[in-house]
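> sequence and predicted structure below; questions after.
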Amino acid sequence: MSAVVIVLAAVAAVAIVCAIAVAVLRRRLLTASLPRTRGTVDVAGISAPVNVMRDRAGLVHVDARSMEDAAFGMGLAHAQDRLWQMEVNRRVVMGRVSEFAGPEGIAVDRFVRRLGLIRVAREEAIRAAAEVRGMLDAYAAGVNCVIESARRLPLEFRLLKMTPEPWEPAHSIGAVKLLALGLSTNWDAELLRLEVLRALGPERAAQLDAVYPDANPTILADSVRAAGPAQARSTLLPMFAEAARWIPTAGGASNSWVVSGARTVSGRPLLCNDPHLAPTIPSVWYAAHIRAGDDFESTGVTLPGMPFVVIGHNRHCAWGFTNSFADCQDLVIEEFDSPAAERYRTERGFQPTRLIREVIHVKDSSDELEEVVSTRHGPVVERIDDPVRNVWRGLALQWTALTPGATAEALLRLQRASNWSTFREAFSGMDAPSQNVVYADVDGHIGYLLCGRVPVRRRAPSGLPVAGWSGDALWTRYLSPSEMPAKLDPPEHVIITANNRIVGDEFPHYISSDYMNGYRAHRLATLLSSERMDAAYMAQVQMDLMSPPARQVVKLLQGLTFASPVAEHARHRLAQWDGTMRPEAIEPTLYEAFMHRLAERALTPTCGPAWRIVAGTDLSHPVFG
């Protein structure tokens, strides 16, 4: 018995020692880097005391006496809670992921170095107005206060043996450029169309509506020839797919709407927004309440890296965003005089390119050299050489975000907007991303505007990469704020945006041809047809799970029968379904599988293996095996 007691005592002692060791390890590795949320800290860089408070939900409230001090407080709060996220985003913007990720980061580094996001961000920071620069400097000082403090850095830094460099204003602007990249879809749509044309030829591609009806078949054929042989499959798409792992991207179904007081119980406008960015941990957004003395007070979600509210409201106005799908990017085919790409062809003969040699440092491996080539249209993001024909070409990206703008200034002016006029003016200098904006104010007005630069082109867009040596691919200007789509207080008393088409054919300027389908907008219009709506009802609308296209498919399936017992059983289940995408139901899975197989069977006879490109689908999931 005594031996048993001794063994049990020894086991208990070991357990206690292990528990103490775990507690110490937890303290050293995890809790030691948690932010300090109580007490007073003496810091340099502020003109008056700044209160940074966290409520029971952990949401941050910054109370300062000036705009600059509020920016400092937000920099401190962001760095306390999201420093590793900010560091990763900064390294993506700068093309320095490989320095900590090793060879896995080379693809994203090459891609982003070619784009030159940080080069544009630095130029934009230099050009910023004094007040905007003061805002960004104060924010950077707040971030650096945390970096330079004696507290331990987050666990990720210690595991990777990294020390963050000082934050700079250009890094803040770069954070917005990175978000804009993830929300811009025009160039990859052009690449996909090009892949379809290479695989099928212009006639069959046009029959499948791979390009819009106003595209000229002759131009399509010219685009195929200029872009190189069919076997030269684009390497840019898989490179972007790899890079997309590091870039905040649209989830594909953002919704926003605003209803005037004429249709609400309270008699005041109600505005709702659900920006469906792809889910990440931590979130892309950071909720905060910010008071900058008498200057402004705003509440909503911020973007770690930038100081103030992106989506939310101030004392006078509320606003929300959805991706507009405005056509703000063009891929331009450039022709070079040699493999070195030192000169490119124009309507005036060959002109010198701009060459930048970028060295990519790779952890546990040798450095990589990336030779960045730029033309008048933009950076060359992919080479499409044809050595057999002695033709040296590349795809240059012409994008609104690659010319310095004033998005940081737009963000500051947005916090101060007090009515529809000042709200519209706030967006006048914003370059990217282009967004649908819904608006409501305390005086009962509701509105819509399209923000971000929209280019005016010399020729009608084809939705495909176009040859750059004629000069027709150049943009002539951007639409002025007065030319952009906008409306105030529509007679319907409701405005809905769901990535759907923005304007009709009668609109005098080209905005885009690539919108998402209008099913969600149609469903929202049905749900928002009520005359007496309140916040609780809006929450129900936000959580609506009914799929209009699923209902249409169900209706068609009700009149069919299948010979296969398994297929008939699945059809019968779908035919009894109401189209609601309940997570616990099997019918949504059956519906998705059916639609994928329907696309395969319908498109394969015409497209062959290219049907996946036409359908824009992926059957790699085991459920489709």
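Sure, I can see it. Numbers count the residues shown, from 1 in each chain.

> rest of the way, CA atoms for contacts and neighbours
OK.

> which residues touch V259?
Neighbouring residues of V259 by CA atoms under 8 Å, 6 or more residues apart in numbering: 269-271, 446, 493-495.

> now with 7 Å, please.
The contact partners of V259, by CA atoms under 7 Å, 6 or more residues apart in numbering, come to 269-271, 493-495.

> same thing with L331?
L331 touches 187, 395-398, 465-466, counting by CA under 7 Å, 6+ apart.

> how deep is D443 tucked in, by neighbour count?
12 (other CA atoms under 10 Å).

> distance check, it against P269.
For D443, the distance to P269 equals 9 Å [CA to CA, to the nearest Å].

> how about W285?
Taken as CA to CA, the span from W285 to P269 is 25 Å.

> A19 now?
56 Å.

> looking at the two, which is more packed in?
P269 (26 against 12).

> enumerate every residue touching that one.
Contacts for P269 (CA under 7 Å, 6+ apart) come out as 258-261, 440, 444.

> could you pull out the strands for the stretch 351-500 of the chain?
Applying DSSP state E, counting those that start in this stretch to the stretch 351-500 of the chain gives strands spanning 354-360, 368-374, 380-383, 392-399, 435-441, 446-451, 455-457, 466-467, 475-478, 486-488, 494-497.

> format those as JSON lines; extra columns: mean neighbour count and distance to R28.
As requested, the strands of the stretch 351-500 of the chain are exported to JSON lines (neighbours: other CA atoms under 10 Å; distance: least, CA to CA, whole Å):
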{"stretch": "strand 354-360", "mean neighbour count": "15", "distance to R28": "33"}
{"stretch": "strand 368-374", "mean neighbour count": "19", "distance to R28": "36"}
{"stretch": "strand 380-383", "mean neighbour count": "21", "distance to R28": "45"}
{"stretch": "strand 392-399", "mean neighbour count": "24", "distance to R28": "46"}
{"stretch": "strand 435-441", "mean neighbour count": "26", "distance to R28": "44"}
{"stretch": "strand 446-451", "mean neighbour count": "25", "distance to R28": "47"}
{"stretch": "strand 455-457", "mean neighbour count": "18", "distance to R28": "53"}
{"stretch": "strand 466-467", "mean neighbour count": "24", "distance to R28": "57"}
{"stretch": "strand 475-478", "mean neighbour count": "14", "distance to R28": "54"}
{"stretch": "strand 486-488", "mean neighbour count": "15", "distance to R28": "54"}
{"stretch": "strand 494-497", "mean neighbour count": "23", "distance to R28": "48"}
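
> any chance of the ones you listed in TSV, plus distance to Q415?
Listed next are these as TSV, based on distance: least, CA to CA, whole Å:
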stretch	distance to Q415
strand 354-360	38
strand 368-374	36
strand 380-383	36
strand 392-399	27
strand 435-441	13
strand 446-451	16
strand 455-457	27
strand 466-467	40
strand 475-478	25
strand 486-488	20
strand 494-497	22
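
> want to compare, so here's the second one:
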Amino acid sequence: MRTARIARRVLIVLLTLTVVIVTLGLSGVAWLRHENRPATGEVPLAGLHGPVQVTRDEWGVPHIRADTDEDAVFALGFVHWQDRSWQMEFQRRIVGGTLAEVLGPGAVEKDRFLRTMGFRRVAEQALPALKPESRQLISAYTAGVNAAMGRTAPAPEFRVLGISPAPWSDIDAVSWSQMMSFDLAGNYVDEIIAARAHARAGQAGIDALYPPAVPGSATILSDEDRARPAAAGTRSDAGADRRDSAAVAAAGAGAVRAAYSLGMAPAPGKGSNNWVVDGSRTRSGAPILSDDPHLGLSSPMLWYLADVRGKDLRAIGASIPGLPAIVIGRTDTFAWGVTNVGADVQDLYVEPKDAPLTSRQEVIAVKGQDDVSVTVRESRHGPIVSDVGVSDAPEVSGPDGQPRTLALRWVALDPGDTTMDAFLDLNYARTVGDAVTALRRYVSPSQNFVLADTEGTIGYYAPGKLPVRSWEGHLPVPGDGSHEWSGYVPFDEVPHVIGPASGAVVSANNDPGPPEASGPRLAGPRVWADPYRAQRILDMLGERTDLDVAAMRAMQMDVRSGPWAELSARLLATTPLDEAGQRALDRLRTWDGVATRDSVETTIFEAWLYRLRGLATDELGEEARSRTRAVGAQLEQGVFCPDAAAGVSTCEQALAHTLRETTDDLRRRLGADMDRWTWGSTHDAVHGHGAFDGIPVLGRIFSSRIPNGGGTDTVAPARPENASLEHRNGASYRQIVDLAEPDASRYVGSLGQGGSPWHPHARDQLPLWRDGADIPMSTREQDWGGTEHLTLTPAG
């Protein structure tokens, strides 16, 4: 009830702001639209050593040219704040847990969770551990951001919320990498869901939600690439008392809700693709590298395209506003791409009741209300996440009658993170060998790096701090000392290959494997993404030796459904309950499995699959909406098929019932004429605004949506997120780097360079992104089209 009242108050405040804007009419819109963003002319700035040329191309991408690397990075900070000031402000408020200060009481629980995790404190510990050269570049970036604050009008969000930004700091410039680690490492959420499944059905419940790996599934490394003695097996910890599992699941419920409320919980189908081929596989005889990281779609988009050149610094690609480096991209002679490894780098510990704990007080400022003081507790393993949301969580005791205290052990919370060193050094790399040296400083989040250079070398590394454990890791474990990490995988033993035997490396969040030829295991076999995307990419590559940029682009945009191929026989055997179900099955029988926007069959299958993925939600909660491959496991085992409220007791009945639910819902939303149930009529790609998404008027102004193709686990990902079938995770950025002629490479973001809806480049990349087009990833001015020239000069 309290949460509902708080939500209503926040809504009233935002609705009032909306009414003010509407009442002001055109003048209100002009007030929001006002921008002072010098894109041309000359701007004198303190902190520069020499003049810097910033040339924005026809897509608003800045091409920065400076005589020193520090001035180049200074200019990157300047343009980041010019175009994305609200994004940078919002990100640092997430890191620091200060959302309630601007969004009001509805954000208090988010702040409580963020303070409990202590991301800001981790960033403070990371900065001193970086190399002096990195610290120097970070300071130059910070100076550039602060210089832009004095030269740029506040973004419209600042005006709506009535706030002003504080000066940027070096800690701010490294802190968002901590949140990227959180976004890409949600194993603790899976552990809580697994505990719920275990409490309900024992090991069978876990197997139904997290089925073991299928022998022969596509792995990143082949037997030839990674031939080693077999690793020792891991022991399972599913033998816990089911009542204790229930207590553990209840204790962690608040932390699970917090992760979902921040949009940073693990999502089935959320992932990335990257692959690289050497010259033996290409038309030109030189390597080609492809990458498209799949993340939450946001407005503004996460990435900011940039071309940064100083004395030695030569990097072009995707940066993240707030961070002083190109995160994915290329130099003049080297390219890299990343996908999430998905290694299990988190463990929940059930602490003994006498475990020593430390505590600290945190004060959360709340807009319009008194400050809220919270106590953050930690054990030797990490923060006590069971303290989050305790007022809403049911009190469930274990077999000993005591509630459970859960601590989170996570590599990203260890002090001294040097990941920023690695990314900055990649911006200087000239060869694959240089990159490997840079990656030795990499900590978190563990990523699959594919690498290529103009000398013809290609390779793959999965660096990062990877814990070594002797148990599978899919359930919380006792904190009594019986389940401790024995160290970390040495860098030379992480999965890697230089010069793969096949001439190609493909990663799509699948198992680096193969299991029978691994060194220390990165995780149990249940954590990897379903292999549909990886297998489809491998199938498209085949034995081809004529690959080029166009072929890579077609592969990135492929929307053939692997789940349909796997599940179709079982689904088509369903006995329908009504005529609409029969007509739906008749249409599916002739479907080729290609999820295009004009396809009615895609709508039927994806809407049905969404419900089947929710077979366990009536018993385990909405967070237990499963991965695609788990649907087959549940239909085979029958553990979660029954639904007493719906009168369903068998999997055959569940199939018929969910098919009728599907056709009833589609008829209600799209009309009785099945021919009008095209995928594009209901399946939108939604870029939601972090603060205003879902708020009337403001949400429509600041968020963005477009009808899209693709579906669950297609290479071009577009898995439905909710009953309305829209998708909010997708390919957040795409690049194709041609090492035969690097300036012929291509890239595109998911929305546009601008942060404000009225920025001239706010959404101009969106239709290109949707339709599989892209823009030149070129450092040559003749490729930039129409340009704006801005010169930054030293003041005085």
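Structure received. Keep in mind the model is a prediction, meaning the values are calculated, not measured.

> TM between them?
Once superposed, the chains reach a TM-score of 0.86 (TM-score structural alignment, normalised by the length of the first structure), with 583 aligned residues with a CA RMSD of 3.1 Å.

> now for A467 of the first structure: what does it line up with in the second structure?
Counting by TM-score structural alignment, A467 of the first structure lines up with P478 in the second structure.

> assign a three-state SS to the closest residue to its match other than its chain neighbours, would you?
Excluding its sequence neighbours, the residue lying closest to P478 of the second structure (CA to CA, 6 or more residues apart in numbering) is V350, at 4.9 Å. The local conformation at V350 of the second structure, judged by DSSP: H, G, I helix; E, B strand; the rest coil, is strand.

> and V350 of the second structure, how many neighbours?
There are 21 residues near V350 of the second structure, going by other CA under 10 Å.

> separation between the alignment partner in the first structure of it and L270 of the first structure?
By TM-score structural alignment, V350 of the second structure lines up with I333 in the first structure. Counting by CA to CA, the gap from I333 of the first structure to L270 of the first structure is 47 Å.

> kindly report the same for P481 of the first structure.
Distance from P481 of the first structure to L270 of the first structure, by CA to CA: 26 Å.

> looking at these two, which is more packed in?
A direct count of neighbours by other CA under 10 Å for P481 of the first structure and L270 places L270 higher, at 25 against 19.

> now do the contacts for the more buried one.
258-260.

> do you know how far it is from R263 of the first structure?
Distance of L270 of the first structure to R263 of the first structure, computed by CA to CA: 9 Å.

> and the longest strand along the second structure, which stretch of the first structure?
Determined from DSSP state E, the single longest strand within the second structure is strand 288-296. Aligned by TM-score structural alignment, strand 288-296 of the second structure falls on residues 270-278 of the first structure.

> also stretch 99-109 of the second structure?
The alignment of stretch 99-109 of the second structure onto the first structure (TM-score structural alignment) spans residues 97-107.

> tell me how far the match of A467 of the first structure lies from L48 of the second structure.
55 Å.

> corresponding residue for V450 of the second structure in the first structure?
Counting by TM-score structural alignment, the partner of V450 of the second structure is V438.

> centre-most residue in the second structure?
The centroid of the second structure falls nearest to L295 when counting by CA atoms, centre = their mean (3.3 Å).

> enumerate every residue touching that residue.
270-271, 729-732.

> okay, those residues in a markdown table with neighbour count, secondary structure and distance to A166 of the second structure next?
Below are the contacts of L295 of the second structure laid out as a markdown table (neighbours: other CA atoms under 10 Å; DSSP: H, G, I helix; E, B strand; the rest coil; distance: CA to CA, whole Å):
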| residue | neighbour count | secondary structure | distance to A166 of the second structure |
| --- | --- | --- | --- |
| K270 | 25 | coil | 34 |
| G271 | 27 | coil | 34 |
| N729 | 23 | strand | 31 |
| G730 | 26 | strand | 32 |
| A731 | 26 | strand | 32 |
| S732 | 21 | coil | 29 |
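
> dump the residues you listed to TSV, plus distance to T603 of the second structure.
As requested, those are exported to TSV (distance: CA to CA, whole Å):
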residue	distance to T603 of the second structure
K270	20
G271	22
N729	18
G730	18
A731	20
S732	23
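
> superpose on the first structure and give me the mean offset of the lengthiest helix in the second structure.
The single longest helix within the second structure, with elements called by DSSP state H, is helix 69-96. By mean CA distance after the TM-score superposition for the first structure, the fitted helix 69-96 of the second structure averages 0.6 Å away from its aligned residues in the first structure.

> what is that helix packed up against?
helix 119-126, helix 132-149, helix 172-183 (3 or more CA pairs under 7 Å, 6 or more residues apart in numbering; DSSP states H and E).

> for the stretch 201-350 of the second structure, which segments count as strands?
Using DSSP E, counting those that start in this stretch, strands in the stretch 201-350 of the second structure cover 272-277, 288-296, 298-299, 304-309, 314-319, 326-330, 334-340, 346-351.

> can you list contacts of the third one?
Among residues not part of strand 298-299 of the second structure, those counted as contacts by CA under 7 Å, 6+ apart are 687-689, 702-704.

> what's the match for N323 of the first structure in the second structure?
So N323 of the first structure corresponds to N340, using TM-score structural alignment.

> who's in contact with its match?
184, 271-272, 446-448, 509.

> need the contact list for the nearest residue to it once chain neighbours are set aside.
With CA to CA, 6+ apart as the criterion, N340 of the second structure has its nearest non-adjacent residue at 4.6 Å, and that residue is Q447. Listed by CA under 7 Å, 6+ apart, the contact set of Q447 of the second structure reads 338-341, 462-463.

> quick check, nearest of those to V363 of the second structure?
For the contacts of Q447 of the second structure, the residue nearest V363 of the second structure by CA to CA is N340; the value is 34.1 Å.

> distance of that closest one relative to Q91 of the second structure?
From N340 of the second structure to Q91 of the second structure the distance is 20 Å (CA to CA).

> circling back: ok, of the contacts of L270 of the first structure, which one's closest to Y537 of the first structure?
Taking those together and measuring to Y537 of the first structure by CA to CA, the closest member is V259, at 12.1 Å.

> give the aligned equivalent of the closest one in the second structure.
Counting by TM-score structural alignment, V259 of the first structure lines up with V277 in the second structure.

> show me what contacts the nearest residue to its match once chain neighbours are set aside?
Distances taken as CA to CA, 6+ apart put A504 closest to V277 of the second structure, at 4.3 Å, once the chain neighbours are dropped. By CA under 7 Å, 6+ apart, the residues touching A504 of the second structure are 276-278.
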